[in-house]
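Q: missing the sequence, but the structure's below:
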């Protein structure tokens, strides 16, 4: 027979799980937004520096060299930041669903080993 206290405890656990999940979600989104902001700021600064360098170039060879350096640097930064942000999304997913593991464990039969 189910007791009222058991139902109340279950409701309390559900509420605490929802709060923990929402907190993890908020923290994760803040970290992701910060990473995007940092990447955007760095990209803007690098582009500004590139334009300044390019405006001071006097030969086509030097212009191509500056442009090639910028393209390589921008690509490397994009790949690195994309991997970092993808990792943050992965961490967000893990942290968001972590509080639910306890509830799932309660309803999953123990292994008979």
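A: On my side now, so go ahead. Since we're looking at a predicted model, the values are computed, not measured. Numbers count the residues shown, from 1 in each chain.
Q: contacts and neighbour counts: CA atoms only from here.
A: OK.
Q: how close does the residue of the chain positioned farthest from its centre sit to residue 32?
A: Distance from the centre of the chain peaks at residue 1, with 45.1 Å (CA atoms, centre = their mean). Remark: distance between residue 1 and residue 32 (CA to CA, to the nearest Å) = 47 Å.
Q: how about residue 108?
A: 33 Å.
Q: can you pull up the most central residue in this structure?
A: Short answer for the chain (CA atoms, centre = their mean): residue 88, at 2.5 Å.
Q: want to compare, so here's the second one:
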């Protein structure tokens, strides 16, 4: 009976350790994502403000269209790059949060 209790106690401790590791990984991942979103938002705001300033200073309609087209092109390219980067961050987060459980899942019969 004492052997079973020790086994259950060890299993509980191991599971708690796994949960703490996983939580730490998830926390770091979400912090990285939050920093990335804040940086992108700041950069996007600065670029749109600069484009608006140029647009208000345009002397001709052709120049205004050119400024607007350049801004939209750059904004789209920046968005696509950012979306790709965010996708990579989320994929890395999923991989890293799964790592602590790999050993446990490998021990389960029929899990391979």
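A: Arrived safely, thanks for sending. Predicted model, so just to flag it, every value in this text is computed and none were measured.
Q: TM-score for these two?
A: After superposition, the two chains reach a TM-score (TM-score structural alignment, normalised by the length of the second structure) of 0.91; 111 aligned residues with a CA RMSD of 1.8 Å.
Q: neighbour count for residue 108 and residue 32 of the first structure, which is higher?
A: Taking neighbours as other CA atoms under 10 Å, residue 108 of the first structure and residue 32 compare with residue 32 leading, 19 against 9.
Q: was I right about the more buried one contacting residue 87?
A: No: checked against CA atoms under 8 Å, the pair residue 32 of the first structure and residue 87 is beyond contact range at 9.5 Å.
Q: mean per-residue distance, the helix of greatest length in the first structure versus the second structure.
A: For the first structure, the longest helix by residue count, based on DSSP state H, is helix 4-55. Mean deviation of helix 4-55 of the first structure relative to the second structure after superposition (mean CA distance after the TM-score superposition for the first structure): 0.8 Å.
Q: next one: that helix to chain centre, how far?
A: Offset of helix 4-55 of the first structure from its chain centre (CA atoms, centre = their mean, to the nearest Å): 6 Å.
Q: and if you look at stretch 54-65 of the first structure?
A: Computed by CA atoms, centre = their mean, the chain-centroid distance of stretch 54-65 of the first structure equals 38 Å.
Q: how long is it end to end?
A: Start-to-end span of stretch 54-65 of the first structure (CA to CA) is 10 Å.
Q: how about it: buried residues?
A: Buried residues in stretch 54-65 of the first structure, defined by neighbour count with 16 or more other CA atoms under 10 Å: 54, 63.
Q: if I look at residue 101 of the second structure, how far off is residue 10 of the second structure?
A: Applying CA to CA to residue 101 of the second structure and residue 10 of the second structure gives a distance of 16 Å.
Q: those two: which has the busier surroundings?
A: residue 101 (15 against 12).
Q: which SS state does the more buried one fall under?
A: Here residue 101 of the second structure is recorded as helix under DSSP: H, G, I helix; E, B strand; the rest coil.
Q: mind listing what it touches?
A: residue 18 (CA atoms under 8 Å, 6 or more residues apart in numbering).
Q: that one -> the first structure?
A: In the first structure, the residue matched to residue 101 of the second structure (TM-score structural alignment) is residue 100.
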